[in-house]
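Asker: please find the sequence and the predicted model below.
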Amino acid sequence: MAGQVHFREMAGTTANGITLLEAVAHNADGGQVATLYFQPGTDPKHLGFPKRAEVLSLFTIGGAPVVRLSLPRKGAFALSFAGARVEVTPAAPECRAFEGLDAAAALSNGEGADTILQWLAFNAEHQGMNAAVILDRTRPGERPEFDAALTQGVAAMDRPMQVTVLRSHHPLGKQDLPAEGHPFCAPAAPGKDRMEIPPPAPWSSPIGALHCYEIMRDRFLGEARAVANVEVHDLIVDDGEDSVFDRAVAANGGVIQLLGQTCYPWRVRNNDPIRFADHICVQFDAAKPKSRWCIAPAKAPEKAIWRLTRIGNADPDLKTPGRFYRFMNLRHPAEAVSLIVPKTALIEDDRLLELSKKTFGHKPVRVPDVSPKKVQKGRGRRAIVTTMKNEGPFILEWLAYHRAIGFDDFLIYTNDCADGTDDMFDLLQAKGYLQHRDNPFREMNLKPQHAALAAAGEEPIIKDAKWATCIDVDEFINIKVGDGTLDDLFKAVPDANMIAMTWRLFGNADIADFHDDLIIRQFTRCAPEFARKPHQAWGFKTLFQNAGIFKKLGVHRPKGLNPQLVDDICWVNGSGVPLPESMYRNGWRSTVTTYGYDLVQLNHYAVRSAESFLVKRDRGRVNHVDRDQGLAYWFRMNNNAEQDTSVQRMIPRVEAELAKFMADPEIAAMHAHCVKMHRAKIDELRATENYSNFFAELNGDRMRKLAHMHAHFGSNVFLSGPECVPDDVLARDPEEDFFFTVEKGETQH
């Protein structure tokens, strides 16, 4: 028996802004039971039914009302749509045509006939599928060439295949989204916040009428032997002895899960059509599988409801799930694969390669080979790259500390300094302590920190380092194991090639005035280790081996993963616990399950004294240059909840290194000059009304109290700023157990 294709249209209508998408009527006791499927968002209060009709049920699926009516007579009937009389001629069910068949309930949204024919043939050969109902999202009559090609192709198949293509006279997509083929609608597409989004296209946007599966069941598939909910770009690739249809029939309750993995090409050859066989890659860090289902209608509960990802009112048999691949470039046919998925996430999949070569006879474009860089044996050199502006008084302590724990090389970028910072670095460079560069951010048209890191990647001091990191002058690597040195840290995690150092936010310890003394001696109040809020509290910086796994430097961690080398990553947190793969590409902050401080933490002295913070605010940021560092920033970063003096065991070694610097008269004089300039800037700012008031507010009772209360606040409090905290909350004891938050508003900086 040759395969057959039938084309059907939904029995919908519209009036007064109300759209009925489909009506299906089954004969019952001389009359009929009609099920009405309305457009999502329809208010049932505006619907009127015949006087002799009985409403058997009214429920919604994805915001779309579904109404079952018992009517005394067969055939057409009248409804009221917001007062307008509408004649409805319901569609007759065709379930007998699919009785006993193993069918797919699928959506098509722009895929060509060749794709659908290959989909039918593959699932027929490998799963015994012999029927399909395809809800085609195009308008009736819009693709006659497609209809002809599909009809001809199904007729030529070497096995029986019953196909019905169903179309609607009304759009079924989400009203506010562009066409589903656009990268914005691809789940893993990078840079959505920077995309120019096309206007809404409900005829081709992602499906919004989520009761479409109930429509397919009601009109066509209610008597099928088994039905698999897969898209026309899904191939069921399952190693089970029985097909997914057989397993659904055998399952308790007649329902099994189908679990899908998205897959992508590495690249499609120029001018070639996109094929199933081009897809040879998966995301190494993909989220949980796509969930679909396969159901045996005769065994399923009577009240089962067919939904997008699950069967309502039914529990699937979880012992024998089916597996499928979702071939993403067929639904999202972008010019480049990188528009719909970060290529840094893609690795080759052996099963897909086998499918491409052996099943489809294709020669796909392979992922290029990348060899890791040979890591130096022995100790190797350790380097820091950083950016600074007007940080003169704090330079020597920071250098002394990190020399004391085992760093060898420092690459410093500065810009627009007015306090002697750049002169200090020129002097230190001349004496062989570090390398100093002017920040090329203007020539590169980048933010200062990003420009510096881009330039630093080409510097021998970074390229030749065994270990490197990017930290700021207000960050101190506090190693808690052994004697507090890098050697001790590396011994504690001998297999690691990346170490995430989570911030511990240190506040001003209620110190108002600037003193030329060690930062690590003055400021000992900080956030607790378990500090989920604000968002910045658990940011981290990364100490990493120069192994070629990543392509470039990043602020918080190296960036541009070579996914071919993902298995070479051994990235641990500050307690030596491996980080999950989900962190490898973009992770920059710790979470409840990934934070750790047992071996190392990054002491972050973001505010220092209130006087020094005036200068910091006046200077501006090196990364978020367009954001003020005002009261809201101070509120977020000034946490004085706990005492932590663990870093102070390093003070004798830091003072010894400082003594070497200060023994040089030129360095000592330059430091004194920087301190003098910092003091002068403080005095200048405090002489203005704006900064005088700001300084008073920083040191007022309100802000001091808030610095001990962070643990009680939700994220929106830190986004909204300290003004949102009412006096009655402020009056509470920080030792109490309470929680306070506000509605999300405009973010304050």
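Answerer: Thanks, I have the structure now. Computed from a predicted structure; not experimentally measured. Residues are numbered from 1 along each chain as shown.

Asker: every contact and neighbour count from this point should use C-alpha atoms.
Answerer: Noted.

Asker: next secondary structure after the strand or helix carrying residue 153?
Answerer: Using DSSP states H and E, residue 153 sits in helix 144-155. The first helix or strand that comes after helix 144-155 along the chain, using DSSP H and E, is strand 162-167.

Asker: which other helices and strands contact that next one?
Answerer: Helices and strands touching strand 162-167, by 3 or more C-alpha pairs under 8 Å, 6 or more residues apart in numbering; DSSP states H and E, are strand 4-9, strand 131-136.

Asker: export those strands as CSV, with columns for mean neighbour count and distance to residue 631.
Answerer: Written out in CSV, the entries for the helices and strands packed on strand 162-167 read as follows (neighbours: other C-alpha atoms under 10 Å; distance: least, C-alpha to C-alpha, whole Å):
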stretch, mean neighbour count, distance to residue 631
strand 4-9, 16, 62
strand 131-136, 24, 56
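
Asker: next, the one to line up against it:
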Amino acid sequence: MKFLAVLTLRNEGAFLLEWLAHHRAVGFTDFLVFSNNCQDGTDTMLDRLAELGWLTHVRNDGPYDKAGIQFTALKHADRMDMVHNADWLLSFDIDEFVNIHTGNGTLPALLAVLPDATAITLTWRLFGNDNMVRYEDRPVLETFTGCAPAVIHWPWRATMFKTLYRNDGTYGKLGVHRPRSPDKTRLDGARWYDGEGRALDDRFKTRRLFSDYGCSNHALVQLNHYPLGAMESYLLKVDRGRVNRTEALGVDYWVERNFSTDRDTSIQRIDPLSAPLRAELHNDPILGDLHHKAVSWRKQRFATLMTQEPFYDLFTRLLMTPPSRAIDQSTARMLIRFVLSDAG
């Protein structure tokens, strides 16, 4: 079967080789990657990877649809043969890593447990900053192991998911978190499951973006989400901007994601498969050089940003902000009552 990963990138070359090696080891057979307006050489790296047969690279430098950069890329992808010909599709980001707990940790092992699935929600498990101040050229999966509790009660964004779905015509278009344009004549036969293997109700077939919080969602599979990285890297993320939103990132985004109350190293069990692939990519003389240049660019860009007052101020606030604490169930219920009261 063809498992296609769809990715959009800007200035993330320092993390690209680890991400690709991990997901090839997990079982993705094809990668469709869109780049936009890169200054760190990410686009050149993607050209080289395309030459080596690792992926398909499309430059997405504009103009953009009013919905933003990522939606423009996904609309382009919807017209491509490699998307039409894929058996399974997943649109996700460079800071998200598929972590399968069943069988040998691969996509075929996951589908062996859920053979009739049309879609499987890969719920985030948020990995925090782990008090890392300066960016280091080390694998993300080794560096950041502090994370949110397996059962989290707030915020709801902590249980958002990306969707691995069967490309059988039930859905006609890719989406950021879930497939779009459902064929209503096929929805009754669609089978959605969560990361625990539980059958999901009809709301998930057309509109849900997050799993139920206050319960475990990860027994079979989770999506390790590393939205922050080192404080230094977070400044570069703020500088880069968001691909599907217009509002700027700040301390509020940081606080809602900086959980390090628990430890989870389960994703490292795929290392025997991913490490040789990562070494192969780094040993390519062109890719290895481009990786080092991307690392140097990050350090130089951080130094430049620190001469600008808004970024300097943000960095000092991050240094003063402690890790986020998990909200208990009773407090979360109180917050939900206020939300529902306001909605009514």
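Answerer: Arrived safely. Just so you know, these numbers come straight off a predicted model, no measurement behind them.

Asker: picking that back up, would you mind giving the helices and strands packed on strand 162-167 of the first structure as CSV with distance to residue 526 of the first structure added?
Answerer: Converted to CSV, these look like this (distance: least, C-alpha to C-alpha, whole Å):
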stretch, distance to residue 526 of the first structure
strand 4-9, 67
strand 131-136, 59
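
Asker: so which of those is nearest residue 509 of the first structure?
Answerer: Distances from residue 509 of the first structure to each of these were compared by C-alpha to C-alpha, and the smallest falls on strand 131-136, at 64.9 Å.

Asker: the second structure: matching residues for the closest one?
Answerer: Across the second structure, nothing matches strand 131-136 of the first structure (TM-score structural alignment).

Asker: what's near enough to touch the equivalent of residue 619 of the first structure over in the second structure?
Answerer: Residue 619 of the first structure maps onto residue 240 in the second structure when the alignment is built from TM-score structural alignment. By C-alpha atoms under 8 Å, 6 or more residues apart in numbering, residue 240 of the second structure lies in contact with 10, 11.

Asker: from residue 104 of the second structure, how far off is residue 240 of the second structure?
Answerer: Taking C-alpha to C-alpha, to the nearest Å as the measure, residue 240 of the second structure falls 36 Å from residue 104 of the second structure.

Asker: for the helix holding residue 153 of the first structure, name the packing helices and strands.
Answerer: strand 4-9, helix 113-127.

Asker: so of these, which one's packed in deepest?
Answerer: Greatest average neighbour count among those goes to helix 113-127 (a mean of 18), per mean count of other C-alpha atoms under 10 Å.

Asker: now do that helix: which elements does it pack against?
Answerer: With contacts defined as 3+ C-alpha pairs under 8 Å, 6+ apart, the packing partners of helix 113-127 of the first structure are helix 144-155, strand 234-236.

Asker: how about those in JSON lines, adding distance to residue 461 of the first structure and mean neighbour count?
Answerer: Formatted as JSON lines, these follow (distance: least, C-alpha to C-alpha, whole Å; neighbours: other C-alpha atoms under 10 Å):
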{"stretch": "helix 144-155", "distance to residue 461 of the first structure": "61", "mean neighbour count": "16"}
{"stretch": "strand 234-236", "distance to residue 461 of the first structure": "50", "mean neighbour count": "23"}
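
Asker: quick one: map residue 402 of the first structure onto the second structure.
Answerer: Matched by TM-score structural alignment, residue 402 of the first structure corresponds to residue 23 in the second structure.

Asker: in which helix or strand would I find its match?
Answerer: Counting by DSSP H and E, the element that carries residue 23 of the second structure is helix 13-26.

Asker: which stretches of the stretch 201-344 of the second structure form strands?
Answerer: 221-225, 262-263 (DSSP state E, counting those that start in this stretch).

Asker: what range does the first one cover in the first structure?
Answerer: To tie it back to what came earlier, the one meant is strand 221-225 of the second structure. Mapping strand 221-225 of the second structure onto the first structure (TM-score structural alignment) gives residues 600-604.
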